[in-house]
Every structure is written in structure tokens, then in C-alpha cells.
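Participant: Quick one: sequence plus predicted model below, questions after.
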Amino acid sequence: MIIDTTATSTTLATAPEGLLERLTQPSAAYKRSARLAVAGLLGFVLLYFAMAGWFLWTAYRLVLVVQHSGNNGFWLGVGALCAAFFGLFMLKAVLSIRKPLPEGLTEVTAKEQPKLFAFLHGLADQAGAPRPHRVFLSNRVNAAVFYDLSLLNLIFPSRKNLEIGLPLVNVLPLGELRAVLAHEFGHFAQRSMAVGRWAYVAQQVATHLVSHRDKFDGFLDGLGRIDIRLRLFAWLLQLVVWAIRSLVESAFRVVIAMQSALSREMEMQADLVAVSLTGSDALVHALHRLNAADDAWGRAVSFVHGEAAEKRATRDAFAVQSHITQRMAAILDDPLYGRVPEVPAEQPESHRVFKTSFAQPPKMWQTHPLNHEREANAKRVYVPVAIEQTSAWSLFDDPAGLRQRMTAQLLDGRAADAPPLDETDLETSLRKLGEQYRREQYHRRYCGIYFGRALTRHVARASELVAPESAAEGDASQFYPPSLRADVAQLRALADERDQLQALVAGVAELHGRSIHVRGAEYRRKDLPAALAQVKEDMAAVEARLRAHDLRCRSWHVATAARLGGGWDAYLNGLLALLHYCEHTEANLSDAYGFLLNATGVETATRRVSDKGIARIQGAANALHLLLELQYQQSTGVVLDAQLVARLELQGNWKEMLGEFHLPQAERENLNDWMGAIGGWVGHATGVLLAVRSAALEQLLLTETQVARQAHQGAASEVTAETAPEPSRVPGRYELLPQGGERERQTQLGLWARFLRAEGIAPATARLAAAGGIVALVLGAGSQQSDATLTVYNGLGTAVRVVADGHETTVAPQATAQLPIAPQDSHQLAAYTANGRLIEQFDANDAGGAAVYNVAGAAPLMEWTATYGRAGQVPDRRLGAPRWLGSHADVLFAKPPEKVSSRSGSTRTVLEGMAALAPSEQVQLLPDDAERHRVILLHARWDETRRPATAEWLAYAAGIPETSKAGAELLASRVRAAPDDVVLLRMEQDAAGGGHAAVCARHIARARAAPDNADLAYLALRCAPDGPQNDAAFRQAAQRWPNNAWLRNAVGWDLLRNGDFAAAEAHVDFARKQLPSLAAEQSLMLARIQRLQRGWMDFAALSPASARLRHLSALEDGYGETNAPTRAYAQLNKGALAAALALTDDVPEKARVLRLTAASDGAGQETIKRALALPPDQGMDEATIWVAVALAMKHGAPVAPYLDAARARFGPEQPRISAFLDAVRAGKGQGAESLLQGTHPEARMLAYSAALVLAGDKAPAAWRLASKRLLFASERPYFR
């Protein structure tokens, strides 16, 4: 269809009445796309605000829980803050959207440019569009409308601003520029589709919400850097933020697909507005000119910056752009470069400027239709309007001044300390530009064969570029026939086909139709690799013809020059060698740099680089560094001939062109700075290579022309009138990069990176599932926090099932658990054993703090304060053994943090259960006898016999007069319930008192009745009197029943009492593994034996069962802050006696450390005097009593007070150790050890330590070794 139009003005063409309305009626596809886009955006916005609202509601609920129950308020408060953070994180973009102006814009006003504004206002009125709110000029090949965005723009229309790119103005005639601007106004002339404007603005808002990064992200990054303990917390927050963004982005991709379809329809509609105002051809012609305009403008900007580098200012970059457009058309031999084909007089509606490509980008993500689609749309109803060819600059006032001001803006990014530029007139700049674009290789007679082609990279040596057999006689004027132009054009066309096919095979483009035709053959989708192979084969054939032509040309000219003499053949060969060096070296550097960028892009695709990724980037970087370094090292081997030096206008030679190389190798520490600098180094090095390559090629062609002219004249002339300059030289060996040998790039990200970026169906689905799962988990966790939390502490030696407000959990012995409880004033609680026996049941009122249930009040509780920095010490607070309390402690039944961030000091209150202490220590923490008796009987009744402390609780229950009767009844009851429990039967023997004989008679009778029962045999032997005969009976029984742990334990104990630690090891280890009730004691003993025998212990295997071992080992290694008293024994163990004393100068441990230090090797007399002056009751315990005795004996101090203390602690062992020390003082040495026979093994160890103090170097070496290894640092003095 063709519509006639007439032009009534040279400025604006008038369209027929109603044409605008007819052409821009929304199509069905437009309406469908708009509805889908609106629905998608509404769904997205609802999802987004629903998530944000849920987070804020969760924060509100958590605050209510904290206020109502006060339970674990800190962490619930943290949870509330986190939920509020996530909610605000999602809403902050909505609340603060304001799009800044794009960079590089210069605003103009109607006062400054009245003609331009009159034109724009008239055009906007014709299009039925709002007039632009503000108008900006830019140095981009672009024209666009952009907006001031805010939340209100979802309801009210946003104000539109217009950008006009002056490089576009420079290349388009007025009629075509009018079409481009009419298209921009056309976006807002679609008044019947006002919802489209809403969708467009909403899409901009949604994009801002998803992709914006601001102080919220900076806060999380900074939070992780404040303290290592906050790093995990920050990482978890970042994980949730990542999940939210990923989920929103996945949802938004669907919206983008819908919006892209709408955007393409809107572009088509806007094109029709331009068609209705300017005709069908103007916009199509403008689109055709854009590629050339972009290319020429990029070259013009490069020229301007290149001149600035030479300290010359370019006055008018737009004149440079125009000049480049003209020259490139000639160089490319393309009459349509920057020009448009003439519209035929007949059937103009069928004329097409753009051709359909068989490979097209995926339409799903396209926001603009392809050019051939836009042309078909513009000419579907053909509107012929003459295109006004007046310069578009006629719209501007003072265009020359404007062009100069905008050119100056191109150099606004120069450093502040950059040297000033010399003013250069336009003619000089254009003359300089002409020198670059009038080089010999660009001449039309060469048919474009030297443009964009590597001439030497297909050979390994420059000498292969010349072949004597190809130097046949011939006419040089026939070397560049018209057929050569066809080959060059065919090669470029094949390269374009190859690129399209590679995009199709790689999946980055879509096939237009079901098949393609290549060289007359049809290829379907599955045959695309074969089509690509065919195109590459055709390219190789054309390239082979061109290379054969190159070989013939070079060979003929070199051979002819050789015949003419004067050294010109060597000169030509030198230029060829230089070309070979420059092309290979530049290609190698550029390829290595591209490989580095590829590796960097791949490894940084997810914004986080692993150690392996850093190593990969570093490896590629240093490979590039090696090439650069080699080029600079070889700079002295490159010599340019005199004519080339003159052509390049050099003051020096190659080395001066390159300069000095002082770039260090890439290291992990400098990698960021290195990557920022390497582009400049590569750019400089390749720039020098390209400049010399271009000059060498030009010199080669000019010299060949001279040779051909001389050969044609056949007589002496300018060529032979003088000798050729000294030829150029290159290094004998340098790195090569043949065509096809480029480093392989990684074209697909790894699975993890594709997952993070959601590239591909499977990774995108997996990321959606992961992100959705995390968000669902967070939302679910928030919904679960509507209840307060009860902390249950089980101090009993048996597992307990606790029921609170209908919720129940099982708590292991000496463990804690948490249960949800309603935030109400009273609670119902009950505790049961694992087999369902009721321990207690009661109702409890709200505790007014963090609710804590100490099961049956079975363990004493302690509230203490951890201090940090300069905070003062706070006394511990004994709470007794309450079963229900409300705690305001910061930490419940857990370790407080080792460090906190505080400038002036800080504290953390800790509620701790004391069930892990020995029973003797627990009862001392209780406030009165009644409470002690209650707790003792509670444990005696409920604790499992497998627990290490059960026997002691039973002994307490039987041994205390006030509980003996109840204890005896409990023991009897438990024996009746478990008649074969060895722990209970041992306890029955030990607690029998006057009834011991009767109990033993019963046990012996049972053993005789069951002669194969090893446990009963053990119990019967245990009733026999101690002595060698009984020891032998135990050994004999152990041989009969080697797998009975009780018998093995008895044998091991006998060996230990006799000092045979090596023989006892296996028995102790066996008993440790088989007897849980003895595991703690035996683990410590085995650790001592291992240290004695091997010099080390298996701490990982032994420490879990023995709290005492963990404590002794921690003291030996030292723990706490640098100056903490807990590091004193570690200093003592190293012989740093003064440091050990200094660390305990102000603490109760001072007297104990002083006694051990005074007894140490190397102790000073003053220290010894201070220790001997201590009252006998200070610093005295099992580990210090005997060294105090030995120190007093050694220095003649009274010994009696210490012996009294030893008698109270060691009982029957005291006389033996005293006798042993007397024998040592008497000089009996090793012989004195027999006095320790039958002594408790730990008493023996302490006796060795005291003997070393007393005898010093005269003591046997075995005692020294035993003392140092059997005892830990806190149990002995320092011995060398």
C-alpha cells in the first residue's frame, strides 16, 4: 500500500489527515504484549511487597515475644533486627528511587538554542507527544528519551527528557534526524495505550529494585570486617540477601521477557509515528547510517585522544568524524559506507536496505526489533516523503562554537596534572588525519587486500614470504587485477557467515527459519556444524588464493630488486622480517591479554574469586608479563632502517619507542593494581608494534612501487641512483603465534558460576530452588518464633524426657535443650526417665526473664561474669539448685565469647550448671545441709551406674549420717532392681560397714553358684584381704577371663601401685573403653602413661571422657588473654619463673604458683624465702604439699605443719611418702623407691617430684623423666 504525501515546508513535512491515527492504531500483538507485561509486573510487585511485608511483620512479632516473655531477648532482638533489615532492604529502593542524569550530558535551553527548540516543539506537537521537559546534548551516536523516576511514577506520568547525540547530528541530513527524533516522541504519542507508559515506568522501577547496590550491601560487607566473630553472621545475612535477590531476579526475568515483547511492539509503534511524519525511507536510511557513524566516531575519538597524548588539542572532532567517514568508504571500497542506496523510482515499497541474517539474537531478551524487521514494518504501508538533505547542524545556533565546546568535553577525563595542550587549527588536524588515512596500503589500486589482513602469521619464518620459484617474469601492473577485489569481498562475506554460524552453534543466536542455504546447499539445524565447516573450508580456499598472490608479489619484487642491485632486495627482506616480527608479537601479546581477560571474566563472573581462581588469573597474568618482558629485553635486537625512522618521525629508535619496562610480576598482594595497570602496558606495546607494522607495510609497498617503476623504465633511475638504506633487523628468535594457534578461551562458565548467574535452564532452575528454599526457610523460621523458649538443664546422670506446655524433648545427662512455651503467665512441666518413670510434675509461674528449668533441682547453678578489657571483676553468684527460675544472663549453659569488641571493656553474664563437677565439689556449692541431702539422694536414686560420679553419690548417700538410712534403702532398692550391676554391688560392699562380712558372704556364694560368671568372681575376689596372694588371684582370674574389664582394671591397678606403668597401659586402656563409670579416671591415667612411654598423649581420644584431663592440658598449654593468670603454668613449664609469678601477682592462685616456682630448678633465694614464709594453709593442695615438704627439708625449715596437711589429704599414704623422702635425704637414691611399693600411682608421681626438689641433680634420671611426663605443668615445679 502506498500513501501520497506532500511537503509544505523545508522544515516539517505534512502528513495526510488521519495518517498518524491510522498507522499507530495498536495491533493485537501490541495489546496482548501490553496485557502480559502489566500482569507480569503486577504479579512481580505483589510478590515483592508481600515478601517485604512478611519480613516486617515477623520483626514486629519477634519484638512482641521479647517484650512479653523476656526469653533469650538478645537473640530474639537480633532476629527482629534481621527481619526488619530484610524488609527495609526490599523496600529501600521503592522509598528512595531517583534516577540520576546519565553521564556526559550537556543541557541546552530554548534561550541558547531557539531554532532547535522550535523544531523539537513543532515535531512533538505533530506527533501528539508531550514536549520535552529538558533537552541535553551528548557526544554519543544516540538519541533517546529518559525519565525522572520515582515511586509516584507508578501512578502519575513521569517527565521526559530528550538526549540528542551530536555525532548523530553530524552524519544525518535534517530529514533523517527528524525521523529519528519523531521516533523518540512516538514512544509517548500512543495515548490509547497509556497503560504502556505505566508498564514502562514500572519496569524501570523494578529494574532499580533488583539490581541496585547501596549502603545496605556496604553495611553487610563492613560488618564482616569488624570482627572475625561477626563474619559468619554477616555471611548468613548476605546468603539470605543473595537468596532474596536471586528469587526476585528469577521472577523478574519472566517479567523482562514479557516486557521485552512489549518493548519491541512499542518500538514498532514509535517507528510508525516517524513514518507518518517523515515517510517510510527517512528512518530506515538513518538506521543504515548508524553503523558507519558509530565506527567513524570511535575512530575520531581515538584520534582526538591520540593527539592529546602528543600534547595537541583537536578543535573539531565532528569534522574529523566526517573526514574519516569519507576515507573509510574508499578504504573499504564500500560506496554505501556512511551513505544510503538510492530509492528506486519504481516499486519503492519493495526496496530493502537491510537484509535478513540467518542468525539472529534470541528474541526473548530483545528490546528492539532487528533492522530488517523495522524496515518491513515501516514499509508495510509505504509513505513516500522526500528526505530533506539540509545539514542537521542548521538547527543549531553557533554550530561551530558548539562543536568546539563538545569536542573539548571529550578530554574532560584527563588527569588534573596533565600538561596543557597546544592549540591546533582544524586544517593541521585534518592534515595529520589525512596522513594516517592516505597511507599507501589504503590506495584503491590494492583492492583492499592489505586492510584488516595479517600478511605474515601463516609462516614461521619471514624468509617463507618469498619463493624464488614464484618470481617469474611478469608485468607488475597486473598484480592487482579486478578479480582480487572480488576475492577480498568474498573473504569478508565468508567471515561474516562464519561469525553467524559460530554464534548459532554456540547457542548465542537463533536460527531464522528452519534451515539455511550456504553455497547452494541447504542445512537444517542439526547440520549447522557441517555448514560452519564448509564456510571455513571456503574461507581457507579464498585465503590461499590471497596468500598465493602475496607470495607472487613479494617474490617478484625481491627478485627484481636483486637484479637491479643497490641492496634493495635485502632492504625489502628486512621490511618483511619486521612485518613478521610485529604481526606475530602483537598478535601474541593481544591474544595473551585476551586470554587473561577471559580468565578474569570467568573467575570474577560471580563477583567472588576463589584461591584457585586467583591462581589461574595470576598464571595468565605472569604468562603475559613474560611476553612483555621478552619484548622489552629484545628491544636492542630490533633496528629500524633510516627511511622507516623518518616515516615514523622518531627521535630515536625502537628502544626509545618502547621505553623502560618496570612492571613487576603479578602477585596475590598486588593483583588488583596489576590488573589496573596491565592494559596500559599492553596498549602501549601493541600500539608501538601496530604503528611500526603499518609504517613498515607502507614502506614495503612504496619500495615495491619504486622497484616496479625501475623495472618498467629499464634504465638507471632513482632506485639505483643510491644504495638502499641499511635494512631493518629483528631478533633471531622470538615468540610466534600462527593463525589458528590462539589460546583457547573458556566459552562456558563452570557449573557453580552458571548456578550463581542462573545461566541455562538447569542452573537457573537449581538456583531458583536454592534461593526459594532459603527464603522459605527464613520465612518459616520467622513464623516459628511466635513462642517464647524454655531452656532445660538436666543435671541428673540419666536421660530425662521433659514435657512443657504440651511440647516435649529428651535431654541427655548434663546437657541442655530448648522447648517452645507460650508467652503466658503459668506453665505446666513434668520430667520422666527414659523408661517412663515420673521424676516430678508441677506448675510454674512465669519467671519474668529467660525461663530455665533445672530438672528436679538436681544440680547447683552458678551465675558468673566474664570480663573483657578494662572491665572490673565481678564476684560469682551461687544460686543453689532451684528447679525453676527466670534468668537475665547473657549466656545460658554455654561458653561466653573469648573476646568482644569494646574500647573500654565489657562483660557477659553466664548462667552455668555445675553438674559436670565432682559430687564433692557440687555439694559445697549448695547453701545448707538440707539442700545438700536432697541433691545427694536425688542423684543416688536416679543416676545411671554407667556415669562416673554415680558411685560417689551413692557413697555420699550411705556415708552421711543424715542420709545413711535413706541412702541404704535407695541402694538396696537399686540392687534389687539391678542385681547384676557391678557398680551397685561394689557400692554395696563398700557401704556395708559392720555388715561387710554378710554382704561378702552373699557375693561369694553367688560366685560359687555361678563359677563361669567373671563379674561375680571379681566381686568375690574383692572381698578377700589385700596382699600378694589376692593380687595373684586377680591376675589368674584375668587370664581366665581376659575380656572382663573389672578384672583387667584390678590387675592394672595393682601394676600401677607397684610402679609398672608400661605393663599397666593395656589394662588401663581396656578398662577405660569398657567401663563408662571409670572412663574419666582411667582416661587421665592413660594420658599420663602415654606421656611417660611416648612423650605425647592421644588427647583427641582421651579428653572427651575426662574433664580433669582437659583442664590440666589447658593449663599446661595456657589459655585466655595474653596476660591472663591461666597462662602462668605454661610459663612455668617453659622455665620462665618470673613471668609465671608476674601473671598471678593479684589472684588467689598466687600462693600456689609461688610454692611450685620456689621448688623449681633455677629458683632464686628470694623466691624460696617468700614460699617458705607462706602460712601452711596457703597455696596448699595435693600437688604442692610434698614439694613444700621437700623444700622445707632442703632448706632446714620446719616440716611438721606440712606433714600434718599431708596426713589429712593422703591418709595412709603419708607415712610411706615421708619415709621415702627421708631415705632420699639420706642419699639412698634409687634404693629408696622400694618404700613406695603399693602406693597410689598419683601419690607415687608426686613423691618423685618432691624427691627431685630434695635431691636435685643427684636424683635418678628415671624419676626426673617420670615427674616431667606423668605430672602436668600445674602439678609440679619446673624441672630442666
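Facilitator: Looks like it arrived, so ask away.
Participant: hey, let's count contacts and neighbours off CA atoms from now on
Facilitator: Will do.
Participant: what about the closest residue to residue 126 other than its chain neighbours, neighbour count?
Facilitator: Once flanking residues are discounted, residue 126 sits nearest to residue 277: 7.6 Å by Cα to Cα, 6 or more residues apart in numbering. Residue 277 has 27 neighbours, counted by other Cα atoms under 10 Å.
Participant: doesn't residue 181 make contact with residue 277?
Facilitator: No - checked against Cα atoms under 8 Å, the pair residue 277 and residue 181 is beyond contact range at 10.5 Å.
Participant: Check the offset of stretch 139-152 from the chain's centre.
Facilitator: Centroid separation between stretch 139-152 and its chain, computed with Cα atoms, centre = their mean, to the nearest Å, is 34 Å.
Participant: wait, stretch 936-944
Facilitator: Offset of stretch 936-944 from its chain centre (Cα atoms, centre = their mean): 53 Å.
Participant: cool, stretch 540-549 as well?
Facilitator: 50 Å.
Participant: The helix or strand hosting residue 144 packs against which elements?
Facilitator: Using DSSP states H and E, residue 144 maps to strand 143-147. Applying 3 or more Cα pairs under 8 Å, 6 or more residues apart in numbering; DSSP states H and E, we find strand 143-147 packed against strand 160-165, helix 174-186.
Participant: Swap in 6 Å and give it another go.
Facilitator: strand 160-165 (3 or more Cα pairs under 6 Å, 6 or more residues apart in numbering; DSSP states H and E).
Participant: Please name every helix or strand in contact with the strand it packs on.
Facilitator: With 3+ Cα pairs under 6 Å, 6+ apart as the test, strand 160-165 has strand 134-138, strand 143-147 packed against it.
Participant: try this one next to it:
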Amino acid sequence: MYIQVSEDFKKKSKSAILAITIFVIVYVLLFLFTVLLTAACIGGGIMLIIAKPMFLTLMLGAGAIGTGVFIFFFIIKFLFKKHINDRSHLTEINRTQEPELFKMIDEIVKETETDFPKKIYLSYDVNASVFYDSSFWSMFLPIKKNLTIGVGLINTSTKQELKAVLSHEFGHFSQRSMKVGSYVYNVNKIIFNLVNDDESYRNSIESWASMSGYFSIFASISLFITQKIQWVLTKMYSFVNIRHMALSREMEFHADEVAAHIAGSAALEESLLRIELASNSYNHVLNFYETKISKNQSSRNIYKEQSVVMNFFAHLNDLELKHGFPNVKLSESGLFNKSKLVIENQWASHPSHEERIAKLRNLNIQKEADHEPAKELFKDFDQIEEKLTAKLFSKVKYQNGKTDLELHVFKTEFEEQYEKDSFDKVFNSYYDNKNPDFTVQENPAAKDLSFDELFSKEKVELVYTMIALENDKKTIEAIINKELVLKTFDYDGNKYTSKEAKKLIPEIENSIKEIKILIQQNDSDIYNYFISNENDDKKKEFVQAYQLLADYDLQYDEKSNIYMEIAAATAFMNAKTAFDQIRQNFKNLKPLEEKLKNAIRPYLESSTIALDLDEQDIKDLNYYLDNELVYFNNDQYMESHLQLLMKAMNTYPYLISRKYFRMKKTLLDIMKDLKTASAMEKVN
């Protein structure tokens, strides 16, 4: 199959090749510099030793020689670096085990005119990818790729969608014109290795420096010179990588076109739109079981549970089913994104789903499709799911063995937990990212609006438009302050240069002011809607809950500051600090620690604490509160006590935020009950 690459692809390929060429020139110049410097260091060291043989000249000469060797090794160390992918999380499969899957891959390989993978693996998650164990020499020698397919992807795809996703992966390697991408990839790895991946190099220098005070001087000189070389390479990394990312985005479009020609535009589009829901569902299952570790509970099959969660969210969001899977529409995937600001993310390796889908729809390639579940390609997919689940949970350490939850138990507990940790759907996400307005007052002349009008799609969009405008303002201020460097950007359909960004601020501020007034008016109408309820007991309950949340909201910043203060006071532990200073710092910490303990104590005494923390965490915090712990003794940190301090510090913000959430949820539940009672009264 031959697909003509776009003009944008050609343009970005040329730009990437130019960047590689410039890097090669810069690298050669740096290499020649280090060769000359190394020769001078080694020659000078030898001459010094020969000229006047004695201990001092021997050490100085050896130091100079060592400096030359280390600087030269730094510039060529990437040649000896081989990238080996960790495969412990992968499960290899072969043709004998899964002939139908391999038959599909054979078809894709034939149509894309590329090589069959060296090995094929199953992974835990919701994606597919190609990888290889590569080194610098991979740029010149042929190397075979390996394919990984996520079981979470197979579980939530049709056969046609899986074929489209795999065709996309092979599409990256289907033409010679794609080879430039691998060159840029390898150049980036070389620069990354030189600039960032130098732990073993630094350890070697430190070991050398520790041999003698003389060597430590030369070690400092070596590090100084290599840091200057790294500075140059860091600039080159940005220069090459920006062009690499631009090319990568074009390669994604090209691979999509290959996939569309093989499996059809619709199959890839539907997979792209569902993959976020499938991935979130998978992660919700993992997060659920994280909370079950202390109870020694695990899963027999997380993929069955992934399907349960995905269907639960589909039902919650009124998604239709298509071919047995939730059909996510493009309009629904970006429902709350109201930003008017469009910036091409020069560091993004993938274009947005919206951009990819627009191009797929423009191609509109129709193919005969097989809409059976992708898991039907496997001989016994249930066994595979259970095998990978067991492998995943084998890494978890349970105290007293473990018990697998039955699927119906998982479903019940997950839905109950989700209900506890989310606001009722009746509010239409109005309060998901905003709090009630605590400045509102009773107004007998308020509009007589219905509940559905107060929480209509239009009112919800006001909230998310406000959020988008505030974020847009921050981004444009970053452009003005040159924190975000770019030449042009689009706003509300018009193109602006970075110099023109300042004139947008008054416009955005006016829009924020106008929408804020509309939201405040709606919040006032909401408040008056509920206090106009004829049930005096329910109305009183609503007003009390509203005031309690308002009071806690006022205290929230003050409570948060306790954490900020103690975090700042303990920051010294992350740096080298003199023993006397450490002891003094812990003395200074005592008053702040008392504030922290006093702040935590009411939460531990609350009847709801067991809902937020497991039994061991509660025990640890009570031990921390009841004891005077020593954090530094005999010139060393007391690790076990410090761990308790850190746990208390890090748990405290969680506790105050959970209390805020619970109080807010209580208020909204009362509002829901009032709405239900009001509706029943009208019926009667």
C-alpha cells in the first residue's frame, strides 16, 4: 500500500532533517573540542610526571589525565547505552496459542507492506504500541519491532476497531518516508542520554574524587566542563525535539490514514472516542482495589469489572450502545471544554482526537466491518483475563492472604462508593467544579423558576465558560510575561501574535465579569427557590447546612495554611544541612507540630473517619497525636518517626478536603430531597 504523504509532512520532515544536520555539526564540533582537550590533558599530565617525578606531580598528572578521560567518555557514553524495555508486565503470545489474532495481524502486515513483529505481547492496560530494544547503532542496522496489545483495549473493542488500532501502529512503519521519524527519535535519545541520563557517569566521577583530595579538584573541573557541554546540548534538545514533535503529529495523521484504508474511517474514529471512557473505567477499577488492600480483597477478573464500570458510566451519561459497546459521540467527549483559545502545542507528540477525527471524516473511507467483540479472536479470552489479573495482583502484598470479590459484589460496592463520592446527577454537573455562592441572601422578589431551569444545560455551560475564560486569561498572561513562548495563537477564531496578546485581557475580563453576574444571579435564584419551600423543617435543614458549609469555606484557607507552614518548615530535610541546624530546625518545628496535631484531632474523633481512612492509618495517626516523637538523634534522622510525621502532614489536607466534600454533598442531598418533595406536593 502506498499513501502519498501530505505537504505538511514533507515540510516538517525537511525541518526535522535540518535540525538533525545542525545537531550533527554541533556534536562534531563538541567532539573535536573534547578530543583536543583530552589530548592536552593526557599529554600535559604525562609531561608533568616525566618532567619532575614526585608524589605531587604524580597526583596532579594523574588528575589531569583523569579529567581528559572523563570528558572524552562523557561525549561518547551514549554509544554504549542500550535501551532495554522492561517486559515483566508483558505476557508473550504466539501463533499456536492465538491463530485468529495472528491471522488478522498477517492481513495488516500484508496490506501495510511492512515486517511481521519479532514478538507479540499482551499488556494490562487500554492501548496498543510498538517498541524495540534500540541503541545508537539501530540508526544504521535493521532492528525488528515488538507489538504490545492491551487486554483492556481488546475487552472494549470490536474486531474492526482493534484492526484499525493495530493498523495505525503498523502504519508508522509502512513507508520509507517514515524512516526520518526513527532518526529524529534516536537523535533525541542521544541528547537525552548526554543531558539527563548521567547518574552512572556522576557516580564514577564521585568515586574517583573520593580517592584523593587532589582528584576531587580535577573532578570538579570535569563536571564544570561537562555541564557547559550539557548546556549547549540542552539548547539543541529543544531545537531538535520541537521539530520531532511537529513531525510526530504528522506521522499520527499518516498512520491514521493507513488505518482508515485498511479498516475504515468509522472503526478508528469510534475506537478513539471510546478509548478515554475505557481507560478511565479500567483506572476506576484499579483505584477501587487500592482501597481494598487493607481488607485483603482482590479481583479475579478486572476486565469483567472494567466492562461493568464502563457500562455504569455509559448509563449514567445516557450513552447509546452500538455493537454492544458505549457509543461516545464527539460532541460528548468535549462537553465541558468552552475555551476560545487555540494554541498548537509544539511539545505534543500526538494531535488532539478532534483533529484526528476531522481528518478521518474528511477521508470517509468505507470498509466492510466485523462488529463482533475483539475478544472473540482468542481461544479462551476469559482465561487470559484471569491470568493477567492474577499476574497484576501478584505484585500486591497482602497481610493475611486475599479473597477475590464476586462480580455482583464488586458491582454493588463500586456503585455505592461512586454514589458516596459524587454529586447527584440531578444537578447536571453544575456543582462538580464550583461551590454554592455564600454571599446570596433571601429575596422575596426572586424569579419564580423551576428546578430544571435553574440547572439547565445553558446554566451549566455558564459555569464551564467561566472556568475556560479564567484559564484562557492565565494562559494569555503567561504569553505576555513570556513564560509561554510562541509566535502566534488563535482566540475566538482570530489569529494573534504574542505582541498582540495584551489587548485581549480587557476583553476576557469583561466577559468574565458579565458571566459572573449571570452565575451569581442564578445562584441567588437557586437559594431562593429552596428557601421558598413550604416545608418549614426541610427549609430549616437546608439553611443550616448552607450556613455550615459557608462557615467551613471561610475557615478553609486558614486550615490549609497549617499544612503550608509545616511543609515549609520541614523542607530542610531535602537538602544537606549541618547537624546543629537540623536540631534547631526541629526545635522550631514544635509549635507548628502542635498546631497540626490540634487540627487533626477533631477529624480522628469524627464518626465518619472510618469512611476516609483505613484502620492502620487511623492507628498511626492516633499514635502520632499521643506521643512526643524524636526525629533526630545521635546525628541521624529517626526514619520511623519521620514517616509518621510525613503521614500526618500529607493526610491532613486530604481530611480537610474530604470534610468539605462531605458537607457539600450533605447540602446537595438536602436540596435533592427538597426538589423531590416539592414535585410530589405538586402531583398531589
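Facilitator: Yep, that arrived. Everything numeric in this text was worked out from a predicted model, so none of it was measured.
Participant: Nearest to residue 594 of the first structure, out of the helices and strands packed on strand 160-165 of the first structure?
Facilitator: In terms of Cα to Cα, the element of those nearest to residue 594 of the first structure is strand 134-138, at 30.9 Å.
Participant: The closest one maps to which residues in the second structure?
Facilitator: Under TM-score structural alignment, strand 134-138 of the first structure corresponds to residues 119-123 of the second structure.
Participant: mind checking what residue 417 of the second structure lines up with in the first structure?
Facilitator: Aligned counterpart of residue 417 of the second structure in the first structure: residue 436 (TM-score structural alignment).
Participant: Pull the residues that contact the helix or strand containing its match.
Facilitator: If you go by DSSP H and E, residue 436 of the first structure is part of helix 426-437. Residues from elsewhere that reach helix 426-437 of the first structure (Cα atoms under 6 Å, 6 or more residues apart in numbering): residue 315.
Participant: Have a look at how far, on average, the helix or strand that it is followed by is from the second structure.
Facilitator: Counting by DSSP H and E, the next helix or strand C-terminal to helix 426-437 of the first structure is helix 482-506. If you overlay the two and look at helix 482-506 of the first structure, the average distance to its match in the second structure is 2.7 Å (mean Cα distance after the TM-score superposition for the first structure).
Participant: Name the residues of helix 482-506 of the first structure that are buried.
Facilitator: Buried residues in helix 482-506 of the first structure, defined by neighbour count with 16 or more other Cα atoms under 10 Å: 484-485, 487-491, 494-495, 497-498, 500-505.
Participant: which residues are contacting stretch 318-338 of the second structure?
Facilitator: For stretch 318-338 of the second structure, contacts defined as Cα under 6 Å, 6+ apart pick out 273, 274, 464, 465, 468.
Participant: Tell me how far that stretch lies from the chain's centre.
Facilitator: Here stretch 318-338 of the second structure is found 22 Å from its chain centre; the criterion is Cα atoms, centre = their mean.
Participant: again, but for stretch 511-524 of the first structure
Facilitator: Remark: stretch 511-524 of the first structure is offset 45 Å from the chain centroid, using Cα atoms, centre = their mean.
Participant: mind listing the helices for the stretch 501-650 of the second structure?
Facilitator: 504-531, 536-569, 579-604, 609-612, 615-626, 639-683 (DSSP state H, counting those that start in this stretch).
Participant: Please tabulate those helices in TSV, including the columns distance to residue 140 of the second structure and mean neighbour count.
Facilitator: Shown next, in TSV, are the helices of the stretch 501-650 of the second structure (distance: least, Cα to Cα, whole Å; neighbours: other Cα atoms under 10 Å):
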stretch	distance to residue 140 of the second structure	mean neighbour count
helix 504-531	50	17
helix 536-569	51	15
helix 579-604	54	15
helix 609-612	56	13
helix 615-626	55	15
helix 639-683	50	16
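Participant: Could you save those as a markdown table and add columns showing distance to residue 16 of the second structure?
Facilitator: Formatted as a markdown table, the helices of the stretch 501-650 of the second structure follow (distance: least, Cα to Cα, whole Å):
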| stretch | distance to residue 16 of the second structure |
| --- | --- |
| helix 504-531 | 34 |
| helix 536-569 | 44 |
| helix 579-604 | 51 |
| helix 609-612 | 51 |
| helix 615-626 | 52 |
| helix 639-683 | 45 |
